[in-house]
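**Q** Take a look and give me a structure for this.
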Amino acid sequence: MNNQPIGFLDSGVGGLTVVKESLKQLPNETVYYVGDTKRCPYGSRPVEEIREFTWEMVEFLVKKGVKMIVIACNTATAVTLEEIKKTLKIPVIGVIIPGSIAALRVTQTQRIGVIGTEGTIHSGQYPKAILSKYKNANVFGLACPKFVPLVESGEYRSEKAREVVEETLKEMTEHNIDTLVMGCTHYPLLKPLIQDAMGESVTLVNPGSETVSEASMLLDYYEIPAEQNTDQMQHRFYTTGEVETFREISSSWLPLDDIHIEHIDLG
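**A** Model (predicted):
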């Protein structure tokens, strides 16, 4: 048993969708979350900046004594996952492989769409992961750079958000897909709007759920799950941006009564 926290990191608030799954699937585990909201979004940044910023968050979490790190950001996963896994002595997982496996499990036509940031789509990591497991799949990618700012600003329930989502996804609707991977952890906050735009015949895949399932298996494999009903559990959330904006979004999304949030400076 190991009551050290699990560390989650993201470019902003999007990784909270993965944390929500963790609170559901791993209720005995303590969460330490870092959201780099000051420098969000990562999707249009140069690769070296993404690598630098991600490592800053990783080092922060390691100093906090986490027992595992979940890179709850598709862009950061695409750029840094392998080098971080090779460097750290604790388990590290990303969101792309779990999301790809989930898409292949639910698709009936093997026509799969992936939406994400410019960085995630241009990396080609989702097609690579999907085709490595089923070479006859058809994968269609679409960058949606306007989606993350809608979530980070708290406008993800607005009429403006609906208009942006519908306009952006018109191109994806032309590919006759039956499965769509929400390849950015911010996007589940837009899920109702994405579903409306794509139609009920398209199954939406949230990689966050699958990522936490993988984390659960790794906890058992390394024999480091937390004890049940530990009195020491206290989730902590850290943001490089404005605390109140972070609190508003996290309070509306997470099933927690008291959310401990601190502002931090990285770099």
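**Q** drop to CA atoms for contacts and neighbour counts, all remaining ones
**A** OK.
**Q** How far off centre is stretch 232-242?
**A** Centroid separation for stretch 232-242 versus its chain: 17 Å, with CA atoms, centre = their mean, to the nearest Å.
**Q** For it, measure first residue to last.
**A** 27 Å (CA to CA, to the nearest Å).
**Q** Nearest residue to Ile130 in space, please, no chain neighbours.
**A** Ser100 (5.4 Å; CA to CA, 6 or more residues apart in numbering).
**Q** residue contacts, the one you found?
**A** Tyr126, Ala129, Ile130, Val181, Pro207 (CA atoms under 8 Å, 6 or more residues apart in numbering).
**Q** quick one: the first one from Gly241, how far?
**A** Counting by CA to CA, the gap between Tyr126 and Gly241 amounts to 29 Å.
**Q** Those two: which is more packed in?
**A** Per other CA atoms under 10 Å, whichever of Tyr126 and Gly241 has more neighbours is Tyr126, with 27 against 19.
**Q** and that one, what does it touch?
**A** With CA under 8 Å, 6+ apart, Tyr126 has these contacts: Ile96, Ile97, Ser100, Val114.
**Q** To compare with the earlier structure, here is another sequence to fold:
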Amino acid sequence: MIGIFDSGVGGLTVVKEIKLLLPEVPIVYFGDTARLPYGNKSRETVRSYSSEIVDFLKKKGCKTIVIACNSASALAADWLREKYPELKIYDVVSSGAEAVAEVTRNKKVGVIGTAATINSSVYKKKIADIDPKIEVFTKACPLFVHLVEENWIRRPETKKIARTYLRELKLKKIDTLLLGCTHYPLLEKIISGIMGRRTRVIASGKKLSQELKKNIPGKKGIEDEYFVSDLTEHFEKLARKILGKNVKIEKVVL
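**A** Next up, the predicted model:
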């Protein structure tokens, strides 16, 4: 059983990719909607929240954990691995770094994410570890999370904000742009349209799901479970949009 968590609805984009490759593997999802976003929180706070969620997922029987939140991956992944050596913990940052390194041709890539993720420089470090010749240009786009959570995906204001955020990266002649936040795939059409056909826009969910497929056997007969710390109509609508179906979502207090 795989436990997956994010600060909100964005992690469901990772769930979708995992279920495409591993439809028989049961998952338990937790979205910390009462305390989002994580992108403007301190390292200590993100670690505290993440630990509470991992404890919850452990009690649900999860032995594999996916951190489907870039901010938590950047600030807490290694710390969680040390705290929970009995668990196999995957994170979207490591998968994203590997994905862009495989795809780029001109060795110029962009990464967009929350302030916490970008300020941590974790992507620059991990990509450099894979291929030091790759130039990495980053841009914090903190409003994107709020726009997605408020379901402003098709609003004209969202496109204007995206143009402002992405202007600098367009000038860098990057050929690959990594969506360094799991909320951002919901804005992929807008972002791709602004960046143009010469820039490939990718997310980490597909790469991460491929890694999971190598290591986790299927197991039939157990239903997926979805939990949040605050259940709203917005979350239910976005969950249905992302997953393509209605799912039962329960509110829990950690």
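**Q** re the thing from before, from Glu82 of the second structure, how far off is the aligned residue in the second structure for the residue nearest to Ile130 of the first structure?
**A** In the second structure, Ser100 of the first structure lines up with Ala97, judged by TM-score structural alignment. Going from Ala97 of the second structure to Glu82 of the second structure by CA to CA gives 21 Å.
**Q** What is the neighbour count of Glu49 of the first structure?
**A** Residues near Glu49 of the first structure, counting by other CA under 10 Å: 11.
**Q** Which positions in stretch 153-165 of the first structure come out as buried?
**A** Across stretch 153-165 of the first structure, burial judged by 16 or more other CA atoms under 10 Å covers Gly154, Tyr156, Ala161, Arg162, Val165.
**Q** would CSV of these with distance to Gly199 of the first structure be doable?
**A** Below are these laid out as CSV (distance: CA to CA, whole Å):
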residue, distance to Gly199 of the first structure
Gly154, 24
Tyr156, 19
Ala161, 17
Arg162, 14
Val165, 13
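**Q** Could you find the closest non-adjacent residue to the most centrally placed residue in the second structure?
**A** What sits nearest the mean C-alpha location of the second structure, by CA atoms, centre = their mean, is Thr182, with 2.8 Å. In space, and not counting its chain neighbours, Thr182 of the second structure is closest to Gly10: 4.7 Å by CA to CA, 6+ apart.
**Q** In the first structure, what residue corresponds to the one you found?
**A** Aligned partner of Gly10 of the second structure by TM-score structural alignment: Gly14.
**Q** My read is that Lys170 of the second structure contacts Met195, right?
**A** Yes - here Lys170 of the second structure lies in contact with Met195, judged by CA atoms under 8 Å, at a distance of 6.3 Å.
**Q** about what we covered before: assign a three-state SS to the residue nearest to Thr182 of the second structure, would you?
**A** coil (DSSP: H, G, I helix; E, B strand; the rest coil).
**Q** Which helix runs longest in the first structure?
**A** helix 47-63 (DSSP state H).
**Q** with the second structure superposed, average distance for it?
**A** Here helix 47-63 of the first structure, set against the second structure after superposition, deviates by a mean of 0.8 Å using mean CA distance after the TM-score superposition for the first structure.
**Q** now that helix: which residue numbers in the second structure?
**A** Helix 47-63 of the first structure maps onto residues 43-59 of the second structure, going by TM-score structural alignment.
**Q** in that stretch, what's buried?
**A** Result for stretch 43-59 of the second structure [16+ other CA under 10 Å]: buried residues Arg43, Val46, Arg47, Tyr49, Ser50, Ser51, Ile53, Val54, Phe56, Leu57, Lys58.
**Q** Closest one to Ile222 of the second structure out of those, please.
**A** Lowest distance from Ile222 of the second structure to the buried residues of stretch 43-59 of the second structure (CA to CA) belongs to Leu57, with 15.2 Å.
**Q** still on that earlier bit, let me know the closest of the buried residues of stretch 153-165 of the first structure to Asp258 of the first structure.
**A** Gly154 (19.9 Å).
**Q** Looking at the second structure, name the residue matched to the closest one.
**A** So Gly154 of the first structure corresponds to Asn151, using TM-score structural alignment.
**Q** ok, that match touching Leu238?
**A** Yes - taking contacts as CA under 8 Å, Asn151 of the second structure lies within contact range of Leu238: 7.3 Å.
**Q** Of Lys170 and Met195 of the second structure, give the one with the bigger neighbour count.
**A** Each of Lys170 of the second structure and Met195 has its neighbours counted (other CA under 10 Å); Met195 has more, 21 against 17.
**Q** Can you find the partner of the more buried one in the first structure?
**A** In the first structure, Met195 of the second structure lands on Met198 (TM-score structural alignment).
**Q** Looks like its match contacts Thr173 (just checking).
**A** Yes - with contact defined as CA under 8 Å, Met198 of the first structure reaches Thr173; the gap is 6.2 Å.
**Q** who are the neighbours in contact with Asp178 of the first structure?
**A** Thr107, Gln108, Thr109, Gln110, Arg111, Ile112, Ser201, Val202, Thr203.
**Q** What residue, apart from its backbone neighbours, is nearest the third one spatially?
**A** Leaving out its chain neighbours, the residue that sits closest to Thr109 of the first structure by CA to CA, 6+ apart is Asp178, at 6.6 Å.
**Q** What's the one you found aligned with over in the second structure?
**A** Under TM-score structural alignment, Asp178 of the first structure pairs with Asp175 in the second structure.
**Q** Quick one: residues in contact with stretch 8-19 of the first structure.
**A** Outside stretch 8-19 of the first structure, the residues that reach it (CA under 8 Å, 6+ apart) are 31-42, 57-58, 69-73, 76, 151-152, 184-189, 208-209, 211-212, 239, 246, 249-250, 253-254.
**Q** what helix or strand does the counterpart of Ala162 of the second structure in the first structure sit in?
**A** Residue pairing (TM-score structural alignment): Ala162 of the second structure is matched to Val165 of the first structure. Counting by DSSP states H and E, the element that carries Val165 of the first structure is helix 159-173.
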